[in-house]
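> Below is the sequence, then the predicted model.
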Amino acid sequence: MSVETPQAQAPQSPESPVEQPQPSRWGGALREMMASNATVIVFAIVGALLMAAVLIAAANSEVQRTAGYIFARPSDFFSAVWNSVSSAYSSLFRGAVYDPQANTFARQFKPITETLTAATPLIFAGLGLGVGFRSGIFNIGAQGQVILGAVVSAFFGFAFSLPLGLHLLVAVLGGALAGGLWAGIAGFLKARFGANEVIVTIMLNSIAGFLMSYLLTTQAFMRPGSNNPVSQRVYDTAMFPSLMGDNFRLHWGFILALVAAYGVWWLMERSTLGFKFRAVGFNPDAARTAGIKVERMYLYVMLLAGGLAGMGGVSQTLGTEGVLQEGVAGNIGFDAITVALLGRSKPVGIIGAAILFGALRAGSPLMQTASGTPIDIVQVVQALVVLLIAAPPLVRAIFRLPVPVKENAA
């Protein structure tokens, strides 16, 4: 009698394919979104605000008082922390975006216009620096280029009397040309003699600042009958028209900044010259081998970058200030470096970063007066944003964000 024995199952060949569980379509899309650079930037900003909240609470007198008996009544301490942080950030929002406590409808929406006004020169200067960064030139001389743009545009604005429209055009072009030529000095020295653009632009920043201080003491610039370092007032024919009426400071320079951003995008992404800029920035040796005149590109990049940065100074003198005075450029050129880095040197990112910094600048006065928060906290927030943006792995580790998956080369 035969007994049937079960057949032994053949071992699986190691070469046979093993089906792996495939992630769902929505899960894959969510992972890609969380691993994107945009998500890292958003979480970097959130992280900077959270870190700054610790400083806001530590500087508050009520928090310091309740910390003395935190173990007896911890609720008082945490309530004081919440009140200090929420008051500071709500005041920042009211001063930068929307103020529901204002008396009129116009005043309620005025904060967002102040944010866009403060962002306008940052957009111009950030675009100039972004072009340089993508072309392999670390131009940190935007401050000097902003100053030269402000000086020349203001001079054309009050020294000449021209018809409406033509006067504004001449003053704008004069300021942009001044900024471009000032940056062109560094571009020429780099192209002709191989000079380091970082050192040259640092020196040009100092020269521009002292030059403006000197010019404000001359008869050509000083206001008649005044010993203060303030120029004559720019004629109304050379001022940017208001974008929303006389009750708002937002002017047409903001629209011009958006047009410039589109122009930079088209130049860098769609034009032959922009391709050469990017090729030089990616690998100058390979670009030179391909027949691109690298030294000439360096000069062109600096002329363009300086012209855009000079427009930042133009927007100050012909848009908001109406005069040339000490501090008209503020820290626009230096903040623009942060804006360009935060925006990844891309026009859309630069616009977003400029609006963020404009919001911090516009909302900080109300944050200081309404909540008693030191205005230096805003500078801390900006510094923390830069610190976290410069270290994406740190942001991913803090917020447990996935690492982007690199596609295998075919």
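Yep, that arrived.

> all contacts plus neighbour counts: C-alpha atoms, from now on.
OK.

> need the longest helix for the chain.
Determined from DSSP state H, the single longest helix within the chain is helix 105-134.

> Check which helices and strands it is in contact with.
Where contact means 3 or more CA pairs under 8 Å, 6 or more residues apart in numbering; DSSP states H and E, helix 105-134 is packed against helix 74-96, helix 142-159, helix 253-270, helix 272-282, helix 294-315, helix 332-342, helix 347-371.

> would you turn these into TSV with mean neighbour count and distance to Ala208?
Output for those, formatted as TSV (neighbours: other CA atoms under 10 Å; distance: least, CA to CA, whole Å):
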stretch	mean neighbour count	distance to Ala208
helix 74-96	20	31
helix 142-159	30	5
helix 253-270	17	23
helix 272-282	19	27
helix 294-315	29	12
helix 332-342	25	12
helix 347-371	22	24
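
> Tell me which residues of the longest helix of the chain come out buried.
Applying a neighbour-count criterion of 16 or more other CA atoms under 10 Å, one finds 108-134 buried in helix 105-134.

> same deal with stretch 197-207?
197, 200-202, 204-205.

> Next, format the residues you listed as JSON lines and append secondary structure and distance to Trp26.
Shown next, in JSON lines, are these (DSSP: H, G, I helix; E, B strand; the rest coil; distance: CA to CA, whole Å):
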{"residue": "Glu197", "secondary structure": "helix", "distance to Trp26": "47"}
{"residue": "Val200", "secondary structure": "helix", "distance to Trp26": "51"}
{"residue": "Thr201", "secondary structure": "helix", "distance to Trp26": "49"}
{"residue": "Ile202", "secondary structure": "helix", "distance to Trp26": "50"}
{"residue": "Leu204", "secondary structure": "helix", "distance to Trp26": "53"}
{"residue": "Asn205", "secondary structure": "helix", "distance to Trp26": "51"}
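
> next, the one to line up against it:
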Amino acid sequence: MKKRLLCFITLLTATISAVTLTNNVKAATKWNTSKSVTKEENGIKYSAYLTEDGKESWIYRIKLSRKLTKLKLPEEINQAKLTRVGYGEELYGEGHDSYENVFGDTIEPWHGCYGTLSNDDKNKRAIQQIVFPNTVNQIEAATFTGMTKLKKLEIPKQITKVPAYAFAKCTSLTKITFAKNMKSISSNAFLHSNKVKTFYCPKSNQTFAVRKGILTTKSGKTLVLVPNRMKKITIPSCVKIIRKKALNGSQATSIIIPKSVKKIEKKALEAKKITKISLSSKNKVYKMKHNCIYRKSDGLLVAVLVKTKKINIPSKIKVIDDTVSVMGKIGTRNEVHIPKSVKKVVEYWMFYGDATIYFHGMKPPVIESQYDGNEFTALPIYNSVYVPKKAKKTYIKWAKDRDGLEWHDLHTF
């Protein structure tokens, strides 16, 4: 009986696995990427793939042979309705470290490469408007990056996701209307599109809303994204959470944080041009001192406003990690003074490679890394470092024990 039961369970497991594998294969082979089809009209060549059933098309490349101010995408390719646009993830191959826009330009934001001076440059840069058919429901990462003359954008109503760098470096873009079905947006979707002053979102959208030009969740409890050109940011009093990198690319010079805010996520306030920040004294979770914002409950450093050469981290700070938002510009001329109250630092914790670091504690803080055994990566190995004269040997041992530097050039004060 036990053997029969074991055989039955084994057979059932194998059947479920086979069904799952079959479904995954079907999902993976929805698009026939082994055969490309083309469509040419009005001096534009579209290269596309079709689904296995031939009912949908996906434009992955556009080649322009002339200048045009309006790019109107076709409703179909080879009688297959257009549903997808952009160079998709499955076309890159394993371990890719760059993107391609729909015009074939290489996009590497981490190296300042946005495709503004490459393939079809003169023709691409003349486009001021893109018109999508309502059938489009998917746009790929970096699809329209570097379209420097694009002024107006209305995202297709079937789009649910605006991915990374989708409209980055579109430096003439001023108005963005989101789709009614949009459910998610990357914080860097409009990176360096610095003329975007406000967002528009239809009331029928069930996920997002726009308040004072700022994109929030429908309830208003979460601030999602701030348009880059907005100079003075006043966070609505209904906001409780400021989402990760919500100010990504922001050109704002000032920000007001209300008492309602209970959670500030990773690098949520980071922006290079901010010179003034105001945090409500009635906020129960966060406090501001010496131009630093920290969490009262555990002394976690949340944000630092760089206004002077010398940055004094408050003595209330106990933890510095990689979630810190740096507001303003930081460089080697700046001094960051870490008080003895700081007991723990976490990998890529702060000003990595920038500023001169002063540790004031006789005992170094504990280092944590997201990778076991790689704690040396959390050491300030790319910074000039000063420690108390009497603690020099202690800090050198601290580094050596983590397979870090011998620090022959470690300075003392």
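Thanks, I have it. Remember, predicted model here, so these are calculated numbers, not experimental data.

> TM-score for these two?
The TM-score (TM-score structural alignment, normalised by the length of the first structure) is 0.23; 163 aligned residues with a CA RMSD of 7.4 Å.

> quick revisit: reformat the helices and strands packed on helix 105-134 of the first structure into a markdown table and put distance to Val40 of the first structure next to each item.
Below are those laid out as a markdown table (distance: least, CA to CA, whole Å):
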| stretch | distance to Val40 of the first structure |
| --- | --- |
| helix 74-96 | 22 |
| helix 142-159 | 27 |
| helix 253-270 | 23 |
| helix 272-282 | 24 |
| helix 294-315 | 28 |
| helix 332-342 | 11 |
| helix 347-371 | 13 |
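
> Distance of Gly47 of the first structure relative to Val54 of the first structure?
Applying CA to CA, to the nearest Å, the value for Gly47 of the first structure to Val54 of the first structure is 11 Å.

> cool, Gln143 of the first structure as well?
Taken as CA to CA, the span from Gln143 of the first structure to Val54 of the first structure is 32 Å.

> Then Leu303 of the first structure?
Look at Leu303 of the first structure and Val54 of the first structure: by CA to CA, they are 43 Å apart.

> can you check Ser364 of the first structure too?
17 Å.

> Whatever helix or strand Leu177 of the first structure lives in vs helix 294-315, what angle?
Here Leu177 of the first structure sits within helix 166-193, counting by DSSP states H and E. Counting by axes from the mean of the first three to the mean of the last three CA atoms, to 10 degrees, helix 166-193 of the first structure points 150 degrees away from the direction of helix 294-315.

> quick one, helix 166-193 of the first structure and helix 105-134 angle?
30 degrees.

> buried ones in helix 166-193 of the first structure?
The neighbour-count check on helix 166-193 of the first structure (16+ other CA under 10 Å) flags 167-168, 170-191 as buried.

> helices or strands up against it?
With 3+ CA pairs under 8 Å, 6+ apart as the test, helix 166-193 of the first structure has helix 142-159, helix 197-215, helix 294-315 packed against it.

> Any idea how many residues pack against Asp376 of the first structure?
Neighbourhood size, Asp376 of the first structure [other CA atoms under 10 Å]: 10.

> swap in Thr177 of the second structure?
For Thr177 of the second structure, the count of nearby residues is 16 (other CA under 10 Å).

> how near is it to Ala399 of the second structure?
Thr177 of the second structure is 51 Å from Ala399 of the second structure, by CA to CA.

> tell me the helices in the stretch 1-150 of the second structure, going along the chain?
For the stretch 1-150 of the second structure, the helices defined by DSSP state H, counting those that start in this stretch cover 2-28, 121-124.

> Tell me which of those sits most buried.
Greatest average neighbour count among the helices of the stretch 1-150 of the second structure goes to helix 121-124 (a mean of 19), per mean count of other CA atoms under 10 Å.

> Redo the helices and strands packed on helix 166-193 of the first structure as TSV? Include distance to Ala383 of the first structure.
As requested, those are exported to TSV (distance: least, CA to CA, whole Å):
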stretch	distance to Ala383 of the first structure
helix 142-159	18
helix 197-215	21
helix 294-315	22
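
> Of those helices, give the one that comes closest to Gly95 of the first structure.
Set against Gly95 of the first structure and scored by CA to CA, these come closest in helix 294-315, at 21.6 Å.

> and that closest one, what does it pack onto?
With contacts taken as 3+ CA pairs under 8 Å, 6+ apart, helix 294-315 of the first structure sits against helix 105-134, helix 142-159, helix 166-193, helix 272-282, helix 284-289.

> go again using 7 Å as the cut-off
On a contact count with 3 or more CA pairs under 7 Å, 6 or more residues apart in numbering; DSSP states H and E, helix 294-315 of the first structure meets helix 105-134, helix 142-159, helix 166-193.

> of these, which approaches Glu62 of the first structure most closely?
Among these, helix 105-134 sits nearest to Glu62 of the first structure (CA to CA), with 28.7 Å.

> Report the angle between the closest one and helix 253-270.
30 degrees.

> Give me the angle between helix 105-134 of the first structure and helix 347-371.
Using the same axes, to 10 degrees: helix 105-134 of the first structure against helix 347-371 is 130 degrees.

> ok and helix 105-134 of the first structure relative to helix 332-342, angle-wise?
70 degrees.

> So for Ile41 of the first structure, which of the helices and strands packed on helix 294-315 of the first structure sits nearest?
helix 105-134 (17.1 Å).

> Go ahead and confirm Met311 of the first structure touches Leu177.
No: if you go by CA atoms under 7 Å, Met311 of the first structure and Leu177 don't touch, sitting 9.0 Å apart.

> and of the buried residues of stretch 197-207 of the first structure, the nearest to Arg94 of the first structure?
Asn205 (34.9 Å).

> Can you tell me the closest non-neighbouring residue to that closest one?
Spatially, and ignoring its direct neighbours in sequence, Asn205 of the first structure is nearest to Gly144 (4.1 Å; CA to CA, 6 or more residues apart in numbering).

> residues touching the one you found, list them.
Contact analysis of Gly144 of the first structure by CA atoms under 7 Å, 6 or more residues apart in numbering lists 204-205, 208-209.

> now, which of those sits nearest Thr338 of the first structure?
Nearest to Thr338 of the first structure among the contacts of Gly144 of the first structure, counting by CA to CA, is Asn205 at 16.8 Å.

> circling back to that earlier point, tell me which of the helices and strands packed on helix 105-134 of the first structure sits nearest to Ala38 of the first structure.
Distance to Ala38 of the first structure, taken as CA to CA, is lowest for helix 347-371 among those, at 9.2 Å.

> Run a quick neighbour tally on the nearest residue to Ile233 of the second structure once chain neighbours are set aside.
In this structure, Ile233 of the second structure finds its nearest non-sequential neighbour in Ile255, 4.6 Å apart by CA to CA, 6+ apart. The local packing of Ile255 of the second structure (other CA under 10 Å) involves 18 other residues.
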